[in-house]
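Participant: need coordinates for the below:
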Amino acid sequence: MAYADDYVLGRALSDSVRLDAQHLLWKLHTGYTLHPQIPVRADMKVAELGTGTAIWLFDLSKDLPPATQLHGFDISGDQFPAPELWPSNVSLGLLNSLVDPPPSLTGQYDVVHVRMWASNIKDGNLAPLVSHIAKLLKPGGYVQWEEADLVHQVIAGAKAERFGEKVPALFRKAGLDYSWASAIHDHLEQARLGVLESRTDRFQPFLVQKCTDTYLLALAEILRGIGLTCAEDVLPLLREREADLRELSALHNKGIIYNWSPIKSLAQKGE
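Facilitator: Model prediction:
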């Protein structure tokens, strides 16, 4: 089944490489793939929503028992690797995670993983996604969520600071609201998921460049996506920010810092 979607980021080769680089960024930041508080069982079932290239699942598959079932879901399969390359305990399929899951998936998973949905939530309403997560989980199951806070950023360098001051106006005109990320824990609690961890960090110095590089690539994708759907009166502002971003990208390894803040959340469904 194919789904219509308004995903603002890209799904081309460079966009997929950027996703894989972000996985490395997250793993070096957290020190794990599966949160260490989540118990591993031989027969556990794990789902990832918005799996993209499935890099998190592929990485996790080698660390879990062979009988573990790892299911990756996305609204588009354009970034899925060829099926013959999937690990034996991984399967990938299409699913809209902003509506109720089908009965065949309800209450099936020990773990649901969510990462970097910042540009997928257009109106700040997390309720559909969190409800979907809660319905997928078994009693006692865990949601592991890593998110990018694009509002509370770490920025240094004159051009980076100017860009950081200007680009929010474009996002507002394009209907992109990133303010919800800092309240993920509240939404989880409202869905009666017990929050075990919720913290916002900064990247260690050796990861600052990696975040800057991948963020600048993601911003280019976002601006391209805005250009495909925006109203005519938004185009002049968009072209200005695209020119600014090209200048900023040329300075990516020359002392500028343009980082989002990493958010880590872990919650558990009641028994």
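Participant: going by C-alpha atoms from here, please, whenever you check contacts or count neighbours.
Facilitator: Noted.
Participant: can I assume Ile263 is in contact with Thr200?
Facilitator: Yes: between Ile263 and Thr200 there is a contact under CA atoms under 8 Å: 4.4 Å.
Participant: who has more neighbours out of those two?
Facilitator: The neighbour count for Ile263 versus Thr200, taken as other CA atoms under 10 Å, is higher for Ile263 (20 against 15).
Participant: for the helix or strand hosting the more buried one, the distance to its chain's centre please.
Facilitator: Following DSSP states H and E, one finds Ile263 within strand 257-269. Taking CA atoms, centre = their mean, to the nearest Å, one finds the center of strand 257-269 at 10 Å from the center of the full chain.
Participant: check contacts around the residue positioned nearest the centre of the chain.
Facilitator: In the chain, the centroid-proximal residue (CA atoms, centre = their mean) is Met116; its distance is 1.5 Å. Each residue near Met116 by CA atoms under 8 Å, 6 or more residues apart in numbering is listed here: Glu146, Glu147, Ala148.
Participant: what do you get for Trp260?
Facilitator: So Trp260 contacts Ala148, Asp149, Leu150, Val151, His152, Gln153, Val154, Cys211, Tyr215 (CA under 8 Å, 6+ apart).
Participant: this one next, for a side-by-side:
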Amino acid sequence: MLGRRFLGSFLRNSTPSRFAMATQSKRNSSSYLLKAVDTDENERLDIQHRMCMHMLQDDILHPSIPKKLGRVADIATGNGTFTNIQAKPNRTSRTWLYDIKEARKKVQESSAPSTKYHGFDVSPDLFPKPGSPRKVADIDFTAHDFYKPFPEEHIGKYDLVHARHLILAVEGADLIPATKHITSLLKPGGYLQWEEYDFQDQLDNCHPCKLTTTWTTILNWVGERYSLAFSDKVRDEVAAAGLEILEKKQFTTRGLPYCEDHRLNQLTAFHTGVPRMCLKAKGRSDEEIEKVYAECLEELDNGVILDYYMSRVVARKPVN
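Facilitator: Predicted structure coming up:
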């Protein structure tokens, strides 16, 4: 369980002056709602990744995706959360790129060429620096905006392309060019795996409490700009791009054993700046917002926790 001491440290830091930092963009995409952050972004992404892996029950890849993969790309990679899990399985920092690399090592034949991994993000701010403990061999990073065509050297070169959590980055019809450019990376016969939160299902299944009331207000505000049923739109747009949909499956924390990262993920969600932006837009004062935060965090401290829902879309690019 998350102790009062840890929660208290967040409460002590949640002052108006600290939340003013949320206006400082750590990501350069103007449409990315989480560009306003009030906590360490590496830490937030690591917690989010571990919680998602808990939801997926550590099933990092869909079983239809073959074991032999020459090149793997991760979209909106941040600090490399998708590819990094495989490199150091005992590391406290778990990310998709490192995890997938480590998982692939366990199944890859010794005679087969090693898989190459590439993370793309609109900003290089969170990429591992040369010489950093986070830097792992065979993982490269490139700053690129997926609303623009990828460089020619990447087009049609990847056996697997992974994307995740673009729900707060892609608005409306912007999903059309985003999907076109993301799927352009795939080789003929290559696979796409894309995971997104199902915020509408989260709202529909929340029990009455202060956390529920607060997040209903926040997500309805988010829904004025972004789709709360984004995974359905992803499936439809991927199909429209000409890929064969192999599966769309929903996962949830409901019914799973307790996971501390589930609670930590909700805790850090209050420090992304999004709740404050929403409540400010609703006319709440700083004092009123701090009271709402205190009530919600007290519920978290007392064991109240909201379930998450997330869907995984798996598709394949035609061979011809």
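Participant: tm score of chain vs chain?
Facilitator: The TM-score (TM-score structural alignment, normalised by the length of structure 1) is 0.85; 263 aligned residues with a CA RMSD of 2.8 Å.
Participant: list the residues that contact both of Ile263 and Thr200 of structure 1?
Facilitator: Ser182.
Participant: all helices for the stretch 201-320 of structure 2, in order.
Facilitator: Shown for the stretch 201-320 of structure 2, the helices assigned by DSSP state H, counting those that start in this stretch span residues 210-222, 230-240, 260-269, 274-281, 286-301.
Participant: now which residue in structure 2 aligns to the residue nearest to the centre of structure 1?
Facilitator: Aligned counterpart of Met116 of structure 1 in structure 2: His165 (TM-score structural alignment).
Participant: re earlier: and the contacts of Met116 of structure 1, which is closest to Phe163 of structure 1?
Facilitator: Ala148 (18.2 Å; CA to CA).
Participant: trace the closest one over to structure 2, please.
Facilitator: Ala148 of structure 1 maps onto Tyr197 in structure 2, by TM-score structural alignment.
Participant: can I assume that match is in contact with Val234?
Facilitator: No: Tyr197 of structure 2 lies out of contact with Val234 (CA under 8 Å); the separation is 11.4 Å.
Participant: who's more crowded, these two?
Facilitator: Taking other CA under 10 Å, Tyr197 of structure 2 and Val234 do not tie; Tyr197 has more neighbours (25 against 22).
Participant: which ones are touching that one?
Facilitator: Contacts of Tyr197 of structure 2 by CA under 8 Å, 6+ apart are His165, Ile167, Phe230, Ser231, Tyr308, Tyr309, Met310, Ser311.
Participant: equivalent analysis for Arg199 of structure 1, please.
Facilitator: Arg199 of structure 1 neighbours (CA under 8 Å, 6+ apart): Ile263, Lys264, Ser265.
Participant: the strand ranked longest in structure 2 vs structure 1, mean deviation?
Facilitator: Counting residues, the longest strand in structure 2 under DSSP state E turns out to be strand 186-197. Overlaying structure 1 shows strand 186-197 of structure 2 at a mean distance of 0.6 Å from the equivalent residues (mean CA distance after the TM-score superposition for structure 1).
Participant: aligned partner of Val234 of structure 1 in structure 2?
Facilitator: Per TM-score structural alignment, Val234 of structure 1 is aligned with Ala281.
Participant: for the closest residue to Asp286 of structure 2 other than its chain neighbours, give its distance to His49 of structure 2.
Facilitator: Computed as CA to CA, 6 or more residues apart in numbering, the closest residue to Asp286 of structure 2 that is not its neighbour in sequence is Pro16, at 6.6 Å. Counting by CA to CA, to the nearest Å, the gap from Pro16 of structure 2 to His49 of structure 2 is 28 Å.
Participant: and for Phe120 of structure 2?
Facilitator: For Phe120 of structure 2, the distance to His49 of structure 2 - CA to CA - is 17 Å.
Participant: next one: Val238 of structure 2
Facilitator: Counting by CA to CA, the separation of Val238 of structure 2 from His49 of structure 2 is 23 Å.
Participant: who's more crowded, the two?
Facilitator: In terms of neighbours (other CA under 10 Å), Val238 is the more surrounded of Val238 of structure 2 and His49; the figures are 26 against 23.
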